[in-house]
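J.: This is a predicted model, with the sequence first.
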Amino acid sequence: MTGLKARLRWLLPLALILPGGVAAQDAYVAAGHGESVPVMLRIATDRPGTTFEGWGTALAWFANVTGAYPDATRERLADLFYGADGLGWTIARYNIGGGNAPDTPPYLRTGGAVPGFWRVPAGVDARSAWRADDPAMWDWSADAAQRWWLDAIRRRVDAPLFEAFSNSPPWFMTVSGRVSGATSGTDDNLRAGQEGAFAAYLARVVDELQRRHRIAFRTLSPVNEPNTDYWFAANTQEGAHWSPARQAAMIDASDAALKARGLTTVVAAPDETNSHLFLADWAAYPAATRARIGQLNVHSYGTVHQTGVRDIARASGIRLWMSEHDMALEKTPEQVDDVATALAFAEHVVGDLRRLEPAAWVFWQAVENRSARDGQPGSNWGIVKMDLTAAAPGPDAIRITRKYWAMANFSRHIRPGYRLVPVDDPDSVAALSGDGATLVIVHVNGGVLSRRLTLAPAAGGYRLTRRIVTDARRNAAADRITPVADPRSVTTFVLKRG
């Protein structure tokens, strides 16, 4: 959940950037002169791997804004992401806000000031006297906008998976007095000895929201992108640095607080920004701390050593989620129909599924603010774009991007209960339904030549029944049934056994 500038440090420089317009796309593809190449796919349907649980998004900032929109607008957004005719997502990550002091001048980015659930009665010094066991120190009317999404998702999904996560402790538990971090991005911001109080705060919120919204938080993630230098007091979003030792202490305290309340929620950790920092965190945890983790979370803002994280999940027998990612190509102007970013995004998803073999893939913010202002180009982050500063927008303000349709190629067809299966082609990912009757292949062709795909005999016994394409002209559209991946496209092939 780092800022865009910080995240771009993890992106490799791109030698070629293609404008997103259809005319430019047509000219680019025409360079291939209609040629095609054969590609053989060797799919090990006899060796199914991770059981996939689904796709989703963090709610966080966009939900803190859009949950207060008029019904027609917010219901339309919920349908786009969680509806049966939308992306069919089943996962949501709810952001438990820290919350700055009431007298702090506003400085966080649009939607970023997620309210905390604490209350400070008159005459109370919160830094020394706030107590989780005092009912007078809680405000259960807080964060109504993001909480609207909990109910909206529950109404649309039969068995939703909810995770609660934290970006920062409340201001009165911090060193700096701000939820955006310590003075330096390499200093821990939770005050010494406050792990128990912070864990009690998080566990109490989980307990209360479960009861009030009739949902279950399967996991609680108490730290986010912890071992980075992203989080400092002058930043414009919530965040906190945690050294590995402080991470371990917080994981221990969170596990104890959840159990003290009799909750079945387990700790997810460390929600690190990339795999190589995840490995550093994990190596520093004591064995007892590792044993308290019920789910491993990693982000994919950087893909070095992803198989190392996969190996830890396998060896420890702990479920692994890719719990946050978004991206945009550098220097591409903000365009809802930009196919270059959609292709790069789809390639990234394929890579994550192949290297991490996670049980879930979770987007960062499904809705991003339209960022082109004053002649500046803006960015293609987000899969839906809106002006999040606008008052009471209607459904016509929702702008669906090409990335949304690229996501549809995955989430509409690789469904919960499917199992990821090995495939030798680096641009393909494959999944098998639980009964083995359906085989889904998603293939990303970023080049200018068509690809004629064939299955090696070992994966025989399946016949092609559907072909769904996203490119500069088609939006997850069913197309002629042929084993061809068109140039500059994301193509889903649905095969049936027999």
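T.: Sure, I can see it. Numbers count the residues shown, from 1 in each chain.

J.: going forward, measure contacts and count neighbours with C-alpha atoms only.
T.: Fine.

J.: What about the residue lying closest to Trp130 once chain neighbours are set aside, how many residues nearby?
T.: Excluding the flanking residues, the one nearest Trp130 by C-alpha to C-alpha, 6 or more residues apart in numbering is Met137, at 6.8 Å. Number of residues near Met137 (other C-alpha atoms under 10 Å) recorded here: 18.

J.: I figured Met137 hits Ala126, correct?
T.: No: using C-alpha atoms under 8 Å, Met137 is not in contact with Ala126, being 9.3 Å away.

J.: Now for Gly460: which residues touch it?
T.: Not one residue lies near Gly460 by C-alpha atoms under 8 Å, 6 or more residues apart in numbering.

J.: Just the helices from the stretch 151-300 of the chain, written as ranges.
T.: For the stretch 151-300 of the chain, applying DSSP state H, counting those that start in this stretch gives helices covering 195-213, 244-260, 275-284, 287-291.

J.: Next, format those helices as TSV and append distance to Glu53 and mean neighbour count.
T.: Formatted as TSV, the helices of the stretch 151-300 of the chain follow (distance: least, C-alpha to C-alpha, whole Å; neighbours: other C-alpha atoms under 10 Å):
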stretch	distance to Glu53	mean neighbour count
helix 195-213	21	19
helix 244-260	23	20
helix 275-284	21	19
helix 287-291	22	14
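
J.: one more structure, for comparison:
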Amino acid sequence: MKFRKRILSMAAVCVMLFDVMSIPASADEIETKTVSSANRLCVFSGWGTGFSKWAVEAGKSKAVSDKAAEMLFGEKGLKMNMVRYEVSGGDDPAHSHFLDSDKMPPSWIKTVTDNNGKIDHVLDLSKDKNRIALLKKCITSAGGKLSVELCPTSPPYYMTVSGCTAGAVYSGNDNLRADCRNAYGKYIASAVNAMAGQGVSVTSIAPMNEPSSLHWKAGDTRREGFHVSQGEPQSKLLIAVSNALNSAGLSKVSISASDETDIDTAAASLGALSSQAAGTVSKVNIHSSEHENADFTALAQKYAGIRITDADGCYTAGENAGEMSAALGISKRIISDLQNSRASAWLMWQAVCDGRPDLDAGYLGLLYRDNMTGSLDATQKYYAFGQFSRYIGAASTLIKVDEDTIAAYERSNNRLTIVAVNDCSCVKEVKYYLDGFGLLKGSSVTEIRTSGSLYDGEQWSVTDNAAVVTSTGFSADLAPNSVTTYVIDGAVLHVTGTLGDVNGDGHINVTDRTLTAAHVKFARFLPDDAQLLADVNCDGLINITDITRMAAHIKGKRFIKDVRRYNEDDFITDAENDVISDYDIASDG
């Protein structure tokens, strides 16, 4: 009898072991991801696209340009707020090597001859009127808040060594004539004024594009470009452009440099600039950041910000992901670019491609113009981009999480946003631990997701999976091959310091007031912890009232009282977590 019982017991154990082993790992394992305020990267400034060939084509059709402006820059679209406007140098009229010259941005250079036979070159934007009209529509769609950067692809042909705007005879040679550096600077300043004449305010200039690259060769059939060697040549060019802008009364137009292809090349270029040239640069532009570079990070700290520009590629990711393959690919690239470089902006090279691509593979662009119908259509890649751009806006602070996750915090409305990529074919259960944040009573989590195909999938779908918020965070399930955005309302950043002491030096003085004024004028955003200290009247806003209160304090007229906006009773406590847990258990029966 005892022997029989032992056999039955052993059999029961075997059945139990089999049952445990048959449970998928994804259903049994919970992955914990920590979103820590200690891992803040930078204050974000926005999203955008280049204005190159796609804009030339879109500008030819009112219907396409209207739709492009709304889908890319509108409130119901991607909410982009930046444009890099490509300016063609204009090749020698005798040349005919560019295969798609009719789709390239038209040159602004017009050759004129006076009565004495003297030849001169002037700016004439008339051939580019369609693209400029599209830009104005985009400005309107963005609510008038659109940062425009001019990006000359090459000096005009008569300023080049080879006489060709595709590059030098030997691609590693500099193609801007040494005696034309000042003329090139004046050409750029004239371009800024010409755009102002069209009613477009230019924010910045990027006078070089991938200058260290070796693919700019005379007679090339693809596009314009020019090599500028690191060190003295790049330094002298930047100084010439800065001098020309200042002479033209355009000192408020900033200079971006050097738009190198990758973070390593960018580090070498920045490190080789003379101190005078480095002083002319406001923002650092790079085109990709597949990994971190300590030298680049150290060098870039002296500048006003870093931006990923001309980004995109035929990126793919996922397991049997179908139309989500390109969507997952660009999502993972956005996360790696922003976290590796600590960039404050991410801009596409071209947001629209010609012709319907293979939607199950990698492709360039977010939208495509159907060659048969002429219509402008979205892709799952477009909607994946929107999972970031629609919910992470300017003035929010980026937070590094991991290779599949990035977060951002908006102090003005106590909102924490998390964008998560699941490139696996199974559900991932994740516990998000929020470190350095207090969660107010009544805090909520909204889940927005893109997955599947255009026909039967999700596009910015707000799910019914309302996560329960505890004092430490929340848990969620990531759908297979998906990009999901979590918007947590009621997250308050913990911060120490004295109200009004914005820079944390122990004093409230004119420096703090100046920093706050720059934030209010959108000149330079304060980090989130500094924003909390700049909100001296604790109304949740930073405005002229706070600046006035600081001024009164500095003058000794009215001192700032350090009264915080929230107290301990406003937040979810550990004790309340137990109540929530008991409720969940009871609800599950």
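T.: The structure has been received and is ready for your questions. Since the structure is predicted, the reported quantities are computational estimates derived from the model, not experimental observations.

J.: Now do the shared contacts for Met137 and Ala126 of the first structure.
T.: Val120.

J.: Please go through the second structure and pick out the longest strand.
T.: Counting by DSSP state E, the longest strand found in the second structure is strand 437-451.

J.: For it, buried residues please.
T.: 437-441, 443-451 (16 or more other C-alpha atoms under 10 Å).

J.: still on that earlier bit, can you pull the contacts of the residue nearest to Trp130 of the first structure?
T.: Met137 of the first structure neighbours (C-alpha under 8 Å, 6+ apart): Trp118, Arg119, Val120, Pro121, Trp130, Arg131.

J.: Repeat the analysis, applying 6 Å as the threshold.
T.: With contacts defined as C-alpha atoms under 6 Å, 6 or more residues apart in numbering, Met137 of the first structure is in contact with Trp118, Arg119, Val120.

J.: And for Glu70 of the second structure?
T.: Applying C-alpha under 6 Å, 6+ apart, the residues near Glu70 of the second structure are Ser141.

J.: Counterpart of it over in the first structure?
T.: For Glu70 of the second structure, the aligned residue in the first structure is Asp79 (criterion: TM-score structural alignment).

J.: and the next element down the chain from the host helix or strand of that match?
T.: Element membership for Asp79 of the first structure (DSSP states H and E) is helix 71-82. Remark: after helix 71-82 of the first structure, the chain's next helix or strand is strand 91-96, criterion DSSP H and E.

J.: equivalent range in the second structure for that following strand?
T.: Under TM-score structural alignment, the match for strand 91-96 of the first structure is residues 82-87.

J.: Need the outlier residue of the first structure, farthest from its centre.
T.: Residue farthest from the centre of the first structure, counting by C-alpha atoms, centre = their mean, is Gly123 at 40.7 Å.

J.: what's the mean distance for the match of strand 91-96 of the first structure versus the first structure?
T.: Compared with the first structure after fitting, stretch 82-87 of the second structure deviates on average by 0.8 Å (mean C-alpha distance after the TM-score superposition for the first structure).

J.: What span of the first structure is the helix or strand harbouring Ile406 of the second structure aligned with?
T.: Using DSSP H and E, Ile406 of the second structure sits in strand 405-410. Using TM-score structural alignment, strand 405-410 of the second structure corresponds to residues 428-433 of the first structure.

J.: And the contacts of that stretch?
T.: Stretch 428-433 of the first structure has contacts (C-alpha under 6 Å, 6+ apart) with Val350, Tyr418, Arg419, Leu420, Val421, Thr438, Leu439, Val440, Ile441, Val442, His443.

J.: Next, count neighbours for Ile23 of the second structure.
T.: Neighbour count of Ile23 of the second structure, defined by other C-alpha under 10 Å: 10.

J.: how would you label it: helix, strand or coil?
T.: Look at Ile23 of the second structure: counting by DSSP: H, G, I helix; E, B strand; the rest coil, its state is coil.

J.: Double-check His121 of the second structure against Trp108; I have them as touching.
T.: No: at 9.8 Å, His121 of the second structure does not count as touching Trp108 under the criterion of C-alpha atoms under 6 Å.

J.: Tell me which of the two has more neighbours.
T.: Set His121 of the second structure next to Trp108 and count neighbours by other C-alpha under 10 Å: Trp108 wins out with 20 against 13.

J.: before we move on, the earlier item: the match of Glu70 of the second structure and Ala406 of the first structure: what is the separation?
T.: Distance, Asp79 of the first structure to Ala406 of the first structure, using C-alpha to C-alpha, to the nearest Å: 17 Å.

J.: Ok, Gly49 of the first structure next?
T.: Distance of Gly49 of the first structure to Ala406 of the first structure, given as C-alpha to C-alpha: 24 Å.

J.: distance between the ends of stretch 41-61 of the first structure?
T.: End-to-end distance (C-alpha to C-alpha), stretch 41-61 of the first structure: 41 Å.

J.: What residues of it count as buried?
T.: Buried, per 16+ other C-alpha under 10 Å, within stretch 41-61 of the first structure: 41-45, 48-61.

J.: Just those residues: which are in strands?
T.: Leu41, Gly54, Trp55, Gly56, Thr57, Ala58.

J.: how about a markdown table for those, with distance to Ile481 of the first structure added?
T.: Converted to a markdown table, those look like this (distance: C-alpha to C-alpha, whole Å):
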| residue | distance to Ile481 of the first structure |
| --- | --- |
| Leu41 | 17 |
| Gly54 | 26 |
| Trp55 | 26 |
| Gly56 | 29 |
| Thr57 | 32 |
| Ala58 | 35 |
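
J.: Great, nothing more from me.
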